[in-house]
Structures are given as C-alpha cells and as structure tokens.
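> Next come a sequence and a model predicted from it.
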Amino acid sequence: MKFLLIMHMDPALWEKLSAEQQQEVFDGHDRFQEVIRESGEMVGTKALDTADRTVTVKVRDGAVTTAEGPYVPGETFLCGYYVVDVVSRERAVELAALIPDAGHTAVEVREVVHDEGGE
C-alpha cells in the first residue's frame, strides 16, 4: 500500500525556531530517510518551494488567468512529501510520527489510490 506523507510549513512558526532547532528538523529528515531506505519502504520524496513563489493557473471559458501565490490562501502551505510503500495504514501513521514536522505542525497521511508509473 502506498501512502503520501504530506508536510505543511508555517513560516511564522519556522522563524520562531532557533537555528539549532531548524537544523534539528533538517537532521531529523536525514534520519527519517535512512529509516525508510533501510526498511525498503521509501518510494520517493520531494521538497517544494515556498508559497510566495507559487503561481496559480485557472482556465475559465477558455481564458487562462494566473495569480501569484497559492490556490488556498493562508499561513501554512504544502512544503513537501514522502511516498512510502508499507504493509498497512498503521505503519504509514507510525512513519509519519517520525517526521520532525509532526512535532511542529502536522503530517497528513493519505493513501495513494491511483499510481500510474510510480513516484
């Protein structure tokens, strides 16, 4: 079973962390990746740029419009994800709890229901 472990960033919260705490988050991701690589559960991971560098595209009646910024406004934004292949939803939740972001914001666990060509 494949699951997407989705991480969200809150820039205001991130700025409140000390440089050492921020480094702990980065180091925690390194450790997490070691765990899921060694277990064979890692399919892939991606880190995404900040929301202020996003462009949202809409097509209405054939006309394309763009807007700077994310589709869903707010302080938090999607900043990255892991794709894991695990035996159960419970294991996906267990892995999500190991991601350092879970200690600051949250990690969303969502099952992949269609996977054409893999990650």
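Yep, that arrived.

> contacts, neighbours, all on C-alpha from now
Fine.

> mind checking the longest helix of the protein?
helix 19-38 (DSSP state H).

> ok, and for that one, which residues are buried?
Buried residues in helix 19-38, counted by 16 or more other CA atoms under 10 Å: 25, 28-29, 32-33, 36.

> One more: stretch 85-104?
So for stretch 85-104, counting by 16+ other CA under 10 Å, buried means 85-86, 92-93, 95-96, 98-101.

> another structure for you, compare them:
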Amino acid sequence: MLIIYGNQELWNSVGPDEQQRLFEAFDAFNKEYYDTGELLGAYGVADAAATKLVRLADGQPAITDGPYLETKEYLASWYLIDVDSEQRAVEIAAALPSAVHQPTEVWPILHEASREAGVDIGVV
C-alpha cells in the first residue's frame, strides 16, 4: 500500500495551472499502472475538515468533527498495488507525481479478509 500525506498549505501555494498539471500526471500514472495490472486501486480522501471521529460511548456512536491535527500533514490518498517485490513497490512510489513534493510511505499488506467473515485468505 502506498500512502500519500497531504499538506493543505503546500497545496494552496501551488497555482491552478500546476494543480491541473498534477491531476493530469496522476491520471497518466493511474492508467499506466492499471494497464500493467500492478495498480489495484487508487483512493483520495476528502479534506481533513470533512472527517468525523467515531467512538463508542455507552453503547452508542459518539461522533465529533476531526481529526484534530497537530501537524500540517494528513492522510490524503492511498494506492493499493500488487507487486512481486519491495523494490518494485519503491520504484512505483518514486514514480508518483507527488514524490517530488511529498514522501510516500510503502506499507506491506500482510493479509486480506475474505468476504466470508473470519476467513483469512493468506498473505497478499
């Protein structure tokens, strides 16, 4: 899994032409790696201000606005890839258009839950 962190201040400092260029670069990146079969999914998330925190309190969901960030960076998107090696995952992470501005975390996925509850289908 490739995890990209956003920084709203940094993003706002980029002009609209550069933002459009980055969107187009991500579209090209996504197409290239979907075509190789290595990209399983790419998911962007809403701005941190749209996030809700859910806790269980007295058996009921307690919902608050959040997260309360102590840093300027927040989870912005993640990519789910299927590759043969860590080296290949690093190569793909380095090819992300955002790699010039923001680091990308590369996290191995240990297993996946199947649709049948409680069944571990192995290491991905």
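Received the coordinates, thanks. Only a predicted model underlies this, so the values are computations on that prediction, with no experimental measurement involved.

> Next, the TM-score between them, please.
In this superposition the chains share a TM-score of 0.85, using TM-score structural alignment, normalised by the length of the first structure; 115 aligned residues with a CA RMSD of 1.9 Å.

> all helices in the second structure, in order from the N-terminus.
Under DSSP H, the second structure gives helices at 8-13, 16-36, 86-95.

> The second one relative to helix 86-95, how many degrees between them?
An angle of 150 degrees separates the directions of helix 16-36 of the second structure and helix 86-95 when computed by axes from the mean of the first three to the mean of the last three CA atoms, to 10 degrees.

> In the first structure, what stretch matches helix 16-36 of the second structure?
Using TM-score structural alignment, helix 16-36 of the second structure corresponds to residues 19-39 of the first structure.

> which residues does the most far-flung residue of the first structure relative to its centre contact?
Centroid-distance maximum for the first structure: D61 at 32.7 Å, with CA atoms, centre = their mean. Listed by CA atoms under 8 Å, 6 or more residues apart in numbering, D61 of the first structure has no contact partners.

> cool, and E75 of the first structure?
When contacts are counted by CA under 8 Å, 6+ apart, E75 of the first structure touches 10-12.

> go on, Q102 of the second structure?
Contacts of Q102 of the second structure (CA under 8 Å, 6+ apart): 4-6.
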